[in-house]
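In: Build me a model from this:
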Amino acid sequence: MSLTPEQLAEIEAQRATPRPTLRAVSEGMEARLYKAHQVLDHGLIRVIDYMGDDAAIVQAARVSYGAGTKHVSNDEGLIRYLMRHWHSTPFEMCEVKFHVKLPVFVARQWIRHRTANVNEYSARYSILDREFYIPQPEQLAAQSTVNNQGRGEVLSGEESARVLEMLKRDAATSYDHYEQMLSQDGQQGLARELARMNLPMNIYTQWYWKVDLHNLFHFLRLRADSHAQYEIRIYAEEMCRIVADWVPLAFKAFEDYRLGGETLSGRAVAVLKRRLAGEVVTQEESGMSKGEWREFCEVWG
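Out: Here you go, the predicted model:
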């Protein structure tokens, strides 16, 4: 992770000057504020600001649902009830702002989650750093033969070395040309907004990403899943650790009902009931497609 001495000094200065506040704070998140957590080879994620805690979720739920939640005896039980029944609004009362440094191709996946506020580092105004994501050999894999958007067998030593060499060489060459095209050092060259078009997708960008907890949970449900692409998944896994410190009760409910849970179609429920009654059900009798049946059997046997 490449933070400059100036950036590290700024982080230490921010953490060394706490300010009194009357607002609710999360002790777990206070310990996380401003700290940079390394992701991939040059990436990072850190919390810049946040609002709310577990109590804010409970407070919002009791205002909006009133007597309907009085039978829930404690805060944890209420939060689990809200998560179990897909009540989203109370979780929207909490927000967090991240500073993320990530490869451009990961950013293009990430930005598909449109329910957030984003401000990205501008390569029209500034010159991008010479930093590229180069995968570890164990992350270099061939195309999956059963999943059109996934990875299959890890590349052999010789093939892995060949691919790594191309990745490094292409990245270095493209950045050399980027520098040579820029209008600087007395050269007319190209404007920054034009010179950047030759850069590869594995160069690093940065942004501030602000999102409420409900939509953050949706992001994490998809991107922290074992089927998600590795490079975005480890950002999501680091964010899971941060959220677990911020709102531990809400994260436990999310982990149980979303990350560790399964959603069943009506046909799948019918098959499970028939199985529990002792009946043997085949794919042809289930009414499911081959793909849905395969996914069903991966979970239920």
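In: contacts, neighbours, all on C-alpha from now
Out: Will do.
In: Okay, helices next: where are they in the stretch 101-250 of the chain?
Out: Here the stretch 101-250 of the chain has its helices, by DSSP state H, counting those that start in this stretch, at 104-110, 157-181, 192-195, 213-223, 230-246, 248-254.
In: tell me the most buried of the ones you listed?
Out: With neighbours defined as mean count of other C-alpha atoms under 10 Å, the helices of the stretch 101-250 of the chain peak in mean count at helix 248-254, which reaches a mean of 21.
In: same for the helix or strand just after that helix, what does it pack against?
Out: Of the helices and strands lying after helix 248-254 in sequence (DSSP states H and E), the nearest is helix 266-276. If you count contacts as 3 or more C-alpha pairs under 8 Å, 6 or more residues apart in numbering; DSSP states H and E, helix 266-276 packs onto helix 283-286.
In: I'd like the next helix or strand past the helix it packs on.
Out: Defined by DSSP H and E, the subsequent element after helix 283-286 is helix 290-300.
In: What angle do helix 266-276 and that next one make with each other?
Out: Put simply, helix 290-300 runs at 50 degrees to helix 266-276, going by axes from the mean of the first three to the mean of the last three C-alpha atoms, to 10 degrees.
In: mind listing what's buried in helix 290-300?
Out: 293, 296 (16 or more other C-alpha atoms under 10 Å).
In: Pull the distance from that helix to the chain's centre.
Out: Put simply, helix 290-300 sits 26 Å off its chain's centre (C-alpha atoms, centre = their mean, to the nearest Å).
In: residues in contact with it?
Out: 268, 283 (C-alpha atoms under 8 Å, 6 or more residues apart in numbering).
In: thinking again about what came up before, now render the helices of the stretch 101-250 of the chain as a markdown table, adding distance to Glu95.
Out: Output for those, formatted as a markdown table (distance: least, C-alpha to C-alpha, whole Å):
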| stretch | distance to Glu95 |
| --- | --- |
| helix 104-110 | 18 |
| helix 157-181 | 37 |
| helix 192-195 | 33 |
| helix 213-223 | 6 |
| helix 230-246 | 11 |
| helix 248-254 | 13 |
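In: Next, the second sequence, to be compared with the first:
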Amino acid sequence: MTLTPEQQTEIETARGGATPTLRPTVPALEAMLFTAIPVLDHGFIRVVDYMGDDSAVVQAARVSYGRGTRKALEDEGLIRYLMRHHHSTPFEMCEIKFHIKLPIFVARQWIRHRTANVNEYSARYSIMDKDYYIPAPGQLAAQSSDNRQGRGEVLDQPTAERVLNLLRADAEQTYGHYEDMLGEEIGLARELARMNLTLNTYTQWYWKTDLHNLFHFLRLRADSHAQYEIRVYAEAMMETVKAWVPLSYGAFCDYRLGAVTFSAKMMTVLKKLLADEPVEQAGSGLSKREWSEMLAALGR
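Out: Model (predicted):
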């Protein structure tokens, strides 16, 4: 993880001051506030602000039920009911803002989630840091033979070393040329010089979202099938969410992250399987891929 001296000073200043507030706070998240959590070789995430907690979810849900609602329900039971039945708006009452340092190619995948407010470091105004992502050898794998967007077998050591050397050399060369173009001899505009940088160069942004959309992001990106380089960011964010809204986090893990959805046709097959009736893929109405996914989910 790489923090500039200015960023380190900012963190120390923020953590050194305390401001009284009447707003609900979460001690477990307060302890993590502003602190950078390392991700990959030079990346990090840190929580810089948040609003609401588990009680905000409950409060919003009970308001929506109107007067006369029984209030004897425990908060956890209500939150789990909301998650189980896809009542999303109460979770939108909580918001969180992250400061994230990540490789550009990860950022371009991340930005497809169009449900957050984003402000990215501008290479038009500032000079990019000389930080670029170099994977660990164990993360270098060949193209999967059955998944067009996934990895297959890990490369052997000589091949992996060759790839690492290419990545380092290209990143060093392009950043060197970037510096040359910005230098006094050429003096190229920053907005033009940046085009030469490799996609493994690190960028930074502030990313603010509500809890409902954060859960949607985490369901996709913390999944074992997600690309490793974005999955590790999602996993780090999961730790902050666990500290922030433990009841909502637990419901999310049970009903979203660790859950499986079956289609209507799959349910027909499952009922036959439970009744010990013979059923084959050919007559099920499921494609081969759907059939294999269903069996994998059932551990068959």
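In: before we move on, back to that, of all the helices of the stretch 101-250 of structure 1, which lies closest to Gly301 of structure 1?
Out: Proximity to Gly301 of structure 1 (C-alpha to C-alpha) singles out helix 213-223 among the helices of the stretch 101-250 of structure 1, at 22.8 Å.
In: Output the residue interval of structure 2 matched by that closest one.
Out: The alignment of helix 213-223 of structure 1 onto structure 2 (TM-score structural alignment) covers residues 211-221.
In: Check stretch 254-271 of structure 1 too.
Out: Going by TM-score structural alignment: stretch 254-271 of structure 1 matches residues 252-269.
In: what about the matching stretch, how long is it end to end?
Out: 27 Å (C-alpha to C-alpha, to the nearest Å).
In: Buried ones in that stretch, by neighbour count?
Out: 252, 255-257, 266, 269.
In: wait, what's in contact with the most centrally placed residue in structure 1?
Out: Nearest to the geometric centre of structure 1 sits Ala236, at 3.2 Å (C-alpha atoms, centre = their mean). Ala236 of structure 1 is in contact with 219-220, 223-224, counting by C-alpha under 8 Å, 6+ apart.
In: and Met128 of structure 2, what does it touch?
Out: 202-203.
In: How much space separates it from Tyr50 of structure 2?
Out: 28 Å.
In: where exactly do the strands run in the stretch 1-150 of structure 2?
Out: Using DSSP state E, counting those that start in this stretch, the strands of the stretch 1-150 of structure 2 run over 37-39, 43-51, 95-103, 117-120, 141-143.
In: To Thr201 of structure 2, which of those lies closest?
Out: strand 95-103 (5.4 Å).
In: Packing partners of the closest one?
Out: strand 43-51, strand 202-210.
In: quick one: contacts of the first one?
Out: This points to strand 43-51 of structure 2. Contacts for strand 43-51 of structure 2 (C-alpha under 8 Å, 6+ apart): 1-2, 32-39, 94-103, 202, 233, 236-237, 240.
In: PyMOL command to pick out the buried ones of those?
Out: Of the contacts of strand 43-51 of structure 2, the buried ones go into a single PyMOL selection, burial set by 16+ other C-alpha under 10 Å:
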select buried, resi 32+33+34+35+36+37+38+39+94+95+96+97+98+99+100+101+102+103+202+233+236+237+240
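In: Residue in structure 2 paired with the residue nearest to the centre of structure 1?
Out: Match for Ala236 of structure 1 (TM-score structural alignment): Ala234.
In: could you dump the contacts of Ala236 of structure 1 to JSON lines with distance to Thr21 of structure 1?
Out: Written out in JSON lines, the entries for these read as follows (distance: C-alpha to C-alpha, whole Å):
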{"residue": "Phe219", "distance to Thr21 of structure 1": "30"}
{"residue": "Leu220", "distance to Thr21 of structure 1": "30"}
{"residue": "Arg223", "distance to Thr21 of structure 1": "34"}
{"residue": "Ala224", "distance to Thr21 of structure 1": "33"}
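In: Which pair in those residues has the greatest spatial separation?
Out: Maximum distance among the contacts of Ala236 of structure 1 (C-alpha to C-alpha): 8.0 Å, for Phe219 and Ala224.
In: residues making contact with stretch 95-105 of structure 1?
Out: With C-alpha under 8 Å, 6+ apart, stretch 95-105 of structure 1 has contacts from 42-52, 132-133, 201-213.
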